[in-house]
Every structure is written in structure tokens, then in C-alpha cells.
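A.B. asks: sequence and predicted structure are below.
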Amino acid sequence: MTRQVKRAFKYRFYPTDEQTAELSRTFGCVRLVYNKALEERTQAWYGEQRRISYVQSSAALTEWKKTEELAFLSEVSSVPLQQALRHLQTAFGSFFAKRSKYPRFKSRKKSRASAEFTRSGFKWREGRLTLAKMAEPLDIRWSRPLPEGAEPTTVTVSRDAAGRWFVSLLCEDDITAAPATDAAVGLDAGITSLVTLSTGEKIANPKHGRRDRVRLAKAQRELSRKAKGSANREKARRRVAKVHARIADRRRDFLHKLSTRLVRENQTVVIEDLTVRNMVRNHTLARAISDAAWRDLRMMLEYKCAWYGRELVVVDRWFPSSKLCGACGTVCGTLPLNVREWTCGCGAVHDRDVNAAKNILAAGLAVSACGDGVRPQRESSRTGQSSMKQKASPARVGIPRR
């Protein structure tokens, strides 16, 4: 079975001096248009209780270009400016649907420098990409080929904090579903072991951030000694950004390889619904949790399972996977994090992570087969008692007895 999906292919490129200047101006104009449109929408709502649509913002952009103060907006391509207004409209749509918070202003120093070009804003000919307002094509390093016969529908140019330039080409791609298999796996995320599989295999956490911590600390100390606004401070800031980029690249590469392996080998993948945002509030474990990047792994599993015809089951966050005995179904009262192996009253000895992964798999298969929930002993909504303070009792919902 083959399905057609929209897939982005990201490459690094090296712009000329003229292209660098043009793209930098475009980034600034995109940020200005986004912020100005957001400001007008905010003032119209809080001052007059009036909503401004995308069409009205687009008409306002035309008027801005006619003013002497903002006449420079006409010097760059109009396509990225219109796309900025569309992105703002999408942000407000997510806000009103309660999927995200109120849109925020873009910062020159902190926000991602990028510009999006639709089909009318670039020229694609014989494998060479030329953006609007540019005479020469981009010098792209084609690290992997595009799908045969594919043409980009959207091009996004970006520059990261380390000064590297990237271009992302959105294309239609045909993906063949992976061969069907009966294998299923449950995943228990951790810090010492990044992932523990229900098969008993433990995948060690590479701890990319910790490996480069000394180099990062040295670069940050040098940055702190530089005078603000000086050229030397900018150079030091760039060195810090390069260390962060190295860590992020290595982490992303590892997670891609891991997620691809899990999806190819298993028909069903079961994971926990972890609230990383709340977990990083623990200042003792915040750095280690952020370095593990559990949310990125879940995101990769989600779209790769959809691509290759696999099933991804997410178990509720309150399911006591670690404290549940896989042999008799009894929930242990308390189980501190430093206890890595525990013995149940029935005599079964459990490795904490392996037992959790097996319980997650069993719960996920039950949900997949029967559609049952996996929220045993959650009574906080009715009794006010925390679900984490449970008495030792068998878990009956969503877990088949062995």
C-alpha cells in the first residue's frame, strides 16, 4: 500500500553576500509585518471589541507599503509578507480553539529567522532553486535526493543562531507501507535508559548535553566576559550557539534512528502520555529530562507510524505502570525513584523499567483490542484524593490478567 504525503526535505546552503543581505532584509520585514498586524489586532479587540480578519490585515499591508515610513516593505518579495499574515491567522485560530496561548510578538534576538515562499515566490528549474528578488540560484548542498519527479510547493529559508543557513522544500512524496508484522512493543521512557522495551532491552541514554557540558560551560564563561554590544561578544555568542547546535543535531539524529527502528520492527507501538512541561518543573531532574527529549521521540513515532501503516497507542499518564505487578495485578503503595528493583507480595521480583514497559504494552493491547480506558483507581475527581495515593489493590481496568 502506497500513500501520498507532504514531506519536507531540509538542506544546508551557502548564500552569496548579495543573497545574505536580501534574505536578512526579508527576515526583518517578515518580523515587522507580523508584529504590526498582531499589534493592530490586539488594540482592535481590547479597545473596540472588534476582530480583524486576514483579508483586512492584507489590505492594511498594502496601505503600509504606500507610507513613507514603511515604503521599504516594497523592496522585498511580497510572498513572505503575506505568509506571515497567514501564520498569524493560524495562530489566532489555534488560540480561539484553545489549542495554544495568545500569539506573542517576534523578537529580533530570540525568534527564529525564517521566510516562507509559495510557488509564486521562487523558480524551480532543472534542480536549481532561485528565490524572488534574486538573480542567482541558491548554492544548496544536496545531502540526499528529492523524490523522483517531485517539485517543491513551498520553500522555507531559515538561519539558526549559529549562523547556518537552511532551506526546506515541501514536496509530495509516495511512501510505501512497511510489511505487516505481529510484533508489538511497549516503551518506558527514562533517564539512565532512554527507553526500556517490553522485550527487556534497554537503550542507553546518550546524554548529548552532558557530553558537551564542559565545552558549553567554557564558551558561556567567555561570553559573559565580553562587553555588551561589542563584536567580540557577537563572536562569543556564535560559539555558544554552535555548541548548542552540535548537541541538538546529534540528539535529533539519534532519535530519528531509534524511532525508525521501532516503527519498522513493530506493528504496534505503545507509549505513555508524559507531561514533560510539568516534569521539568522538578529542578533536580529538569536538565536530564530536557536532554532526553521524550517529546521529540513521541512526535517522530506519531508521524512515522502514520506514514508506514503502524499503530501508535498512547496510555494515560495516570496509569501506574511502574507500581503495578505484572504477575498478580497488585498496585504497590509507594515506589521511590531510587528503587530500581522491587519484590511484590506474591513473590515476583521486578526490574522497575522492564516491568513498566510490559505493563504499558499490556494496557495498550487491551485498549487497541477492546477500546477500554487505562485509568485504574483514579478517584480524584469524585473524592478529592490524589490518584498517586492509592492502596495496594488489583488493577482491573485495561489490564488483562496473566
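C.D. replies: Received, thanks.

A.B. asks: use CA for all of it now, contacts and neighbours both
C.D. replies: Will do.

A.B. asks: in stretch 272-291, what counts as buried?
C.D. replies: For stretch 272-291, the neighbour count (16 or more other Cα atoms under 10 Å) marks Glu272, Leu274, Ala286, Ala288, Ile289, Ser290, Asp291 as buried.

A.B. asks: ditto for stretch 156-167
C.D. replies: Buried, per 16+ other Cα under 10 Å, within stretch 156-167: Thr156, Val157, Ser158, Arg159, Ala161, Ala162, Trp165, Phe166, Val167.

A.B. asks: which residues of this structure fall in strands?
C.D. replies: Taking DSSP state E, the strands of the chain run over residues 2-13, 113-118, 122-125, 128-131, 140-141, 154-159, 165-176, 184-189, 193-197, 202-204, 268-272, 311-315, 341-343, 349-351.

A.B. asks: save the ones you listed as TSV, and put in distance to Tyr303 too.
C.D. replies: Shown next, in TSV, are those (distance: least, Cα to Cα, whole Å):
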stretch	distance to Tyr303
strand 2-13	10
strand 113-118	23
strand 122-125	28
strand 128-131	28
strand 140-141	26
strand 154-159	20
strand 165-176	12
strand 184-189	17
strand 193-197	19
strand 202-204	21
strand 268-272	12
strand 311-315	10
strand 341-343	34
strand 349-351	31
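
A.B. asks: one more structure, for comparison:
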Amino acid sequence: MLKAYKYRLYPNEKQKQYFAKTFGCTRFIYNKMLADRIKSYKENKDLDIKKVKYSTPAQYKKEFEWLKEVDSLALANAQINLNKAYKNFFKDKSIGFPKFKSKKSNYRNYTTNNQKGTIFIENGHIKVPKLKTMIRIKQHRQLNGLIKSCTISQVPSGKYYISILVDTENIQLPKTNKKIGVDVGLKEFAICSNGYRQTNPKHLRKSEKRLKKLQKDLSRKQKISNNRKKARLKVANLHEKIANQRADFLHKLSIKLIRENQSIVIEDLKVKN
């Protein structure tokens, strides 16, 4: 089975420059390929899209030589991501047509693959393809399994993370005869058929209340000023904290329900409506 581990990275300045370059190159490849496909579709609407041959990252390197400075696997994964988005649109139009990636986005990432040990962790550092030096990593839990790929990301707060996908043994949980129904609500997060009630986490509500205050402070700051940059960073950090709190809460609740029950039935509701 496939399992992902997420760790914090602490790159030095040269490594940050390389990441910024790779983020930019993968965005360029994605947007360039998308633009070429749009052009091709307009010119050949009657052709089967499966029969149309598009340029590859390797072919673009002939015209844009600076693409050679980054990991070729990162560029290949950008192509794979576009292929998936493009095919999904033609299967189901409600998904929406692939959008161009913005240079102004505060969230950036790229994915690369492990080929014969090109990704590994050693003495609190991790090695990734193309980058000659190893990056400092905060490995808060042991990684078990064969590394398949990794995604390096920079979030709006400016922090760097790495998500490592590994192939590991499938763990069989002990079987139980218990079945449970879960009703998701507003006043209480979830009410279970066995009488268990899960309230909304108080710490999450406190964080969301503080976020409103920080967003209000941000809106009052003068544009293009250091004070606005500081305020924006505070908002980004709190957004990240809330996302982590929410993910932690949902993970712990889902693990509890899975371990205690053999079958789980959840009502399909759009709570936000």
C-alpha cells in the first residue's frame, strides 16, 4: 500500500534558489503545454484528442535551454499532471477546463521520483535529484517503506515541506462485528448511532476567531509596506495552523472510527448549504 510522510525542510539560500527555479520551470512547462493544447484544439476540433501528439519537456529544452538547469523528472511530472487534468475534463465537463498556473501564487510545489536511490534520508538530511547538497529535514517520525516519489512545497508562510510517498506493507486491522452510522451536523460535528457525540474542537474556534481579527488588521495596513508584509505573514501562519489543527482533528476521529468498527455509514449531505 502507498503511504505519505510529510516533513518540514530547512533549505539554505542556494537550495531555496534552486527550489524557486524549479517551481518556476514546472509552472512554465505546465502553462506552455496547456497553451499549445488549447491552440491545437482550436485548429483541429474534429480530431480525436487521443491521436494528437504534443511536445514533451525534452523538446521544449531545445528552445528554452534554461529548463536543463532543473530536475527533468519534475518537468515530466508537470506534464503528467496536465495530462490527467486534460483527460478528466473531457471525461466530465463539470470538473472544469485546466487553468493556467499563476506566477503570483503563494503556494508552490513540484514532484520528483526516486530512481535507484536518488531520494534518501541520512543524518537529519535528505537527498533529492539534481540538487548536489543535502537538505536539512525535521524527521519527527520514522519512515517505513520503499520511497517512490516526493513533493517539495513552499506554503504562503514561506516554510518548506516535503511529502514522501512510500510503498509499504498493508497493515490488517483486527476485525470487529460493530457497525456504526455517522450523522454530520452543525452544532455538533458528528453524532454516531451508538450514542457517541463529537463536539466541534474549541481550539479550532479560537484560532478562527483570531484569524478574523488578523485579517481585519491586514486590511487596514498600507499597501506595499513592511507592516503589511508582517501582517500578511501572521495571517498566512495562522491559516497554516488552522489547516493543521483541522487535519489533526479529522485524522484522529477517522482513525478512532475505523479501528472500532467494521462498517461505517455516513449520510451524504452538503453541510455548507
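C.D. replies: Happy to help now that I have it. Because the structure is predicted, anything quoted here is derived from the model rather than measured.

A.B. asks: ok, so of the buried residues of stretch 156-167 of structure 1, who is nearest Ile247 of structure 1?
C.D. replies: Ala162 (12.2 Å; Cα to Cα).

A.B. asks: got a list of what the closest one touches?
C.D. replies: Under the criterion of Cα atoms under 8 Å, 6 or more residues apart in numbering, the contact list for Ala162 of structure 1 reads Arg238, Arg239, Val240, Ala241, Lys242, Ala245.

A.B. asks: can you find the partner of the last one in structure 2?
C.D. replies: Structural correspondence for Ala245 of structure 1 with respect to structure 2 (TM-score structural alignment): Glu240.

A.B. asks: what sits against its match?
C.D. replies: By Cα under 8 Å, 6+ apart, Glu240 of structure 2 lies in contact with Ser157.

A.B. asks: separation between it and Glu208 of structure 2?
C.D. replies: Glu240 of structure 2 sits 11 Å away from Glu208 of structure 2 when distances are taken as Cα to Cα, to the nearest Å.

A.B. asks: what does Ile147 of structure 2 give?
C.D. replies: In terms of Cα to Cα, Ile147 of structure 2 sits 36 Å off from Glu208 of structure 2.

A.B. asks: between these two, which is the more surrounded one?
C.D. replies: Ile147 (23 against 16; other Cα atoms under 10 Å).

A.B. asks: ok, and the closest non-adjacent residue to that one?
C.D. replies: Val166 (4.3 Å; Cα to Cα, 6 or more residues apart in numbering).

A.B. asks: just give me the match in structure 1 for the one you found.
C.D. replies: Per TM-score structural alignment, Val166 of structure 2 is aligned with Cys171.

A.B. asks: is it true that its match touches Thr153?
C.D. replies: Yes: with contact defined as Cα atoms under 8 Å, Cys171 of structure 1 counts as touching Thr153 (6.0 Å).

A.B. asks: higher neighbour count, these two?
C.D. replies: Legend: neighbour count by other Cα under 10 Å for Cys171 of structure 1 and Thr153, higher for Cys171 (19 against 16).

A.B. asks: check contacts around that one.
C.D. replies: Taking Cα under 8 Å, 6+ apart, one finds Lys6, Arg7, Ala8, Phe9, Ala150, Glu151, Pro152, Thr153, Thr154 in contact with Cys171 of structure 1.

A.B. asks: ok, and the most crowded of those residues?
C.D. replies: Most surrounded of the contacts of Cys171 of structure 1: other Cα under 10 Å gives Pro152, at 21 neighbours.
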